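**Student:** sequence and predicted model, in that order:
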Amino acid sequence: MSTMHAIRVHTYGDVDQLQLEQIPQPEPQEGEVLVRVHAAGVNPLDWKIRSGWMKSIMPVAFPYVPGNEFAGVVERVGPNVSTLRPGQAVFGQSPGGTYAEYCTAPVRTLAPKPTALSFDEAATVPIGATTAWQGLFVAGELQAGQRVLILGASGGVGTFAVQFAHSKGAYVIATTSARNVAFVRSLGADTLIDYIQTRIEDEVHDVDLVFDAVGGEASTCAFSTLKRGGKLITIAGQPDEAQAQARSVSASFFAGHPSADLLGTFACLIDAGQLRTSIAATFPLSEAHKAHELSQSGHGRGRIILRVTEHQDK
């Protein structure tokens, strides 16, 4: 049986639970491919699951391999797969864990990698772009001319949300730290709020949609920025339903759903120079604990990446 190096978690806990181990390679089933992972994205959800924060709504079976988004090269295909071929560079999502040298993934969650991006860069896209697009336009029903407040605009989801909302013709108000103001403005934000120096509820009013990638106190304060009948869509925890009702607005938690068609759309936008990506930091697979520590700090611009192999050709 072929083996591979992978990060596994055997019980809920801190970053010490991220163990580099040698385990069997997975086998692609019907409708799946086996991919040699070149780079894996590190999401806040990864450490929230590892720490046990999400066990009531997203329990896991131990041991498990963390991670969901990646970029790599198809190693071999499973039965009834005709849309992808061995040797093809792809990016997308895998339900079986991506902090590993190999992973399997359904073809419906993959697309050919954008030619303009390296594997590291491509691994920043699947979850962030999908969540931003679906959160804004499906759950949030954002329309041209509306006002949207994006909390956490410089993060792995927020950077895409700003670009998509701007391209739609919405007026974009974005929160970020002072050091990222110029960067977020370059993505298309119309008004920038330094969340460290300014209370958003004092400066922002009558928005149609709040897209929340931060959660906690920021999410609570954002309710007062909404106009009557507005929406708060959060990807960072359960919203306060009582406060939503009191203010005559709606509030809901949202998680993106993998889509090969959407990934193909993003690839076209990227290759046309109409969508940008950003890497906050890159770590080798053996330093997954450092990647989680950085993610837990809540600081950085763009997505944290685990480089699984040094082959980084476009």
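**Tutor:** Yep, that arrived.
**Student:** going forward, measure contacts between C-alpha atoms and count neighbours the same way
**Tutor:** OK.
**Student:** doesn't Ile7 make contact with Glu101?
**Tutor:** No - the criterion here is Cα atoms under 8 Å, and Glu101 misses it with Ile7 at 9.5 Å.
**Student:** helix, strand or coil for Ile233?
**Tutor:** Judged by DSSP: H, G, I helix; E, B strand; the rest coil, the three-state class of Ile233 is strand.
**Student:** what do you get for Asp261?
**Tutor:** Going by three-state DSSP: Asp261 is helix.
**Student:** equivalent analysis for the one 3 residues further on, please.
**Tutor:** Remark: Gly264 carries the secondary structure label helix [criterion: three-state DSSP].
**Student:** over to Glu287?
**Tutor:** helix.
**Student:** what about it, distance to Ile279?
**Tutor:** In this view, Glu287 and Ile279 are 16 Å apart by Cα to Cα, to the nearest Å.
**Student:** the two: who's more crowded?
**Tutor:** A direct count of neighbours by other Cα atoms under 10 Å for Glu287 and Ile279 places Ile279 higher, at 19 against 16.
**Student:** what count of nearby residues applies to Phe119?
**Tutor:** 29.
**Student:** circling back to that earlier point, pick out whichever of Glu101 and Ile7 has more residues nearby.
**Tutor:** Higher neighbour count among Glu101 and Ile7: Ile7, with 26 against 23, using other Cα under 10 Å.
**Student:** let me see the contact set for the more buried one.
**Tutor:** Leu18, Gln19, Leu20, Glu21, Val65, Pro66, Tyr99, Ala100, Leu285, Ser286, Ala288 (Cα atoms under 8 Å, 6 or more residues apart in numbering).
**Student:** secondary structure element for the third one?
**Tutor:** Pointing back at Leu20 there. Using DSSP states H and E, the element containing Leu20 is strand 19-24.
**Student:** for comparison:
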Amino acid sequence: MQAVTLAEFGPPDVLRLTDVPDPRPGPGQVRVRIRAAGAQPVDTSVRRGEAPPAMRGSLPIVPGNEFAGVVDLVGDGVAEVAVGDEVLGWTMLGAYAEAVAVPADQIVRKPADMPWEVAGAMSASGQTAHRALRELRVAAGETVLVHAAAGGVGTAAVQIAVAWGAAVVGTASEANHAYLRSLGATPVTYGPGLVDRVRAVAPQGVDAALDAAGRGALDASVDLVADRDRIATIADFAGAERLGLRGLRGGPGARSRERLGELLDLWSRGALTVHIGHRLPLADAAEAHRVIEAGHGRGKVVLLP
């Protein structure tokens, strides 16, 4: 099969489309022929050699941590999944490929009416946002601030919080303000003066803040949220350590079938959409990384084998 491999750390051009052996599912695993795979900011960290410990591997590496496709092989001991099932799921590495072998408990059945590109981009950002909002204890009637609200995680976080009955203030560039309004958020422009702009649109105060941006967002959040235990980042871990705030990294419990099932339920009810900002062939993984690293993007980047 073909896969995007990383033989050395560096800029996007180190990503190469190469021929690699087809994976074989072990006991408790299935093999999925991939129809779509999401590209994430964490994948760019893998490429640069800066990935969190759970996502490090020996070179060469096949990046990619979310996918959707069709099961074509089932390992021993798997009874709940059959060849031909359409599924979506997650992995730590390996999704920038035509096929991936994963534990059967890391996939769920794809709704029949869900487009492949949406299914391929649902798991990572959606589960990251869901977990963060749960850990921040966001509840109905509260106000939550989401930094980088137009990105993949931000888009999911806005919609999940709104579905839970919270009011959302989202930071984004002016070009994405109408988009955030369509999701149910009140948009504000990031940058100098952010604290005053948030206070102007949320005079009732801010109960929790999720930083998916970095760039000083945590300092602004500290000025706006009284309880520091209700401020978290997925983008600025040095800032979180400096300020004594939550830094949310991936790891055991960060993703689960149950969490993904909740997201699919929201999607089925029309409460959660996945905006696909860029659709690229697998061979253009380097361009996908350039798009992600440029920032200011809207929604998700999807690779199509």
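**Tutor:** That came through fine. None of these values were measured; they are calculated from a predicted model.
**Student:** mind checking the TM-score on these two?
**Tutor:** In this superposition the chains share a TM-score of 0.91, using TM-score structural alignment, normalised by the length of structure 2; 298 aligned residues with a Cα RMSD of 1.9 Å.
**Student:** could you point out which element follows the strand holding Leu20 of structure 1?
**Tutor:** strand 32-42.
**Student:** that next one corresponds to what range in structure 2?
**Tutor:** Alignment of strand 32-42 of structure 1 against structure 2: residues 29-39, by TM-score structural alignment.
**Student:** for the matching stretch, which residues meet the burial criterion?
**Tutor:** Gln29, Val30, Arg31, Val32, Arg33, Ile34, Arg35, Ala36, Ala37, Gly38, Ala39 (16 or more other Cα atoms under 10 Å).
**Student:** that stretch vs structure 1, mean deviation?
**Tutor:** For stretch 29-39 of structure 2, the mean deviation from structure 1 after alignment is 0.5 Å (mean Cα distance after the TM-score superposition for structure 1).
**Student:** show me what the strand holding Leu20 of structure 1 is packed against.
**Tutor:** strand 3-8 (3 or more Cα pairs under 8 Å, 6 or more residues apart in numbering; DSSP states H and E).
**Student:** orientation of the strand it packs on relative to strand 19-24 in degrees?
**Tutor:** Between the axes of strand 3-8 of structure 1 and strand 19-24, defined by axes from the mean of the first three to the mean of the last three Cα atoms, to 10 degrees, the angle is 140 degrees.
**Student:** helices along structure 1, start to end?
**Tutor:** With helices called from DSSP state H, structure 1 shows them at 44-51, 119-122, 126-134, 158-168, 181-187, 200-203, 216-222, 241-246, 260-271, 288-297.
**Student:** the third one vs structure 2, mean deviation?
**Tutor:** So that's helix 126-134 of structure 1. Mean for helix 126-134 of structure 1 is 0.7 Å (mean Cα distance after the TM-score superposition for structure 1).
**Student:** in structure 2, what range does that helix match?
**Tutor:** So helix 126-134 of structure 1 sits over residues 123-131 in structure 2, by TM-score structural alignment.
**Student:** just tell me what Arg16 of structure 2 corresponds to in structure 1.
**Tutor:** Arg16 of structure 2 maps onto Gln19 in structure 1, by TM-score structural alignment.
**Student:** so that match sits against His5, correct?
**Tutor:** No - with contact defined as Cα under 8 Å, Gln19 of structure 1 does not reach His5; the gap is 10.1 Å.
**Student:** in CSV, list the helices of structure 1 along with distance to Ile235 of structure 1.
**Tutor:** CSV is the format used below for those (distance: least, Cα to Cα, whole Å):
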stretch, distance to Ile235 of structure 1
helix 44-51, 10
helix 119-122, 22
helix 126-134, 8
helix 158-168, 11
helix 181-187, 19
helix 200-203, 19
helix 216-222, 10
helix 241-246, 15
helix 260-271, 19
helix 288-297, 16
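**Student:** what is the aligned counterpart of Ile7 of structure 1 in structure 2?
**Tutor:** Using TM-score structural alignment as the criterion, Ile7 of structure 1 maps onto Val4 of structure 2.
**Student:** grab the nearest non-local neighbour of its match.
**Tutor:** Sequence neighbours aside, Leu17 is the residue nearest to Val4 of structure 2 in space, at 4.4 Å (criterion: Cα to Cα, 6 or more residues apart in numbering).
**Student:** out of the helices of structure 1, deepest packed?
**Tutor:** Burial of the helices of structure 1 is given as mean neighbour count (mean count of other Cα atoms under 10 Å); helix 119-122 ranks first at a mean of 28.
**Student:** surely Ala132 of structure 2 is in contact with Ala232?
**Tutor:** Yes - the criterion here is Cα under 8 Å, and Ala132 of structure 2 meets it with Ala232 at 7.4 Å.
**Student:** shared neighbours of those two, anything?
**Tutor:** Common neighbours of Ala132 of structure 2 and Ala232 (Cα under 8 Å, 6+ apart) are Leu210, Leu248.
**Student:** check contacts around the aligned partner of Leu145 of structure 2 in structure 1.
**Tutor:** In the superposition onto structure 1, Leu145 of structure 2 corresponds to Leu149 when matched by TM-score structural alignment. Going by Cα under 8 Å, 6+ apart, Leu149 of structure 1 touches Val172, Ile173, Ala174, Thr175, Val207, Leu209, Val210, Phe211.
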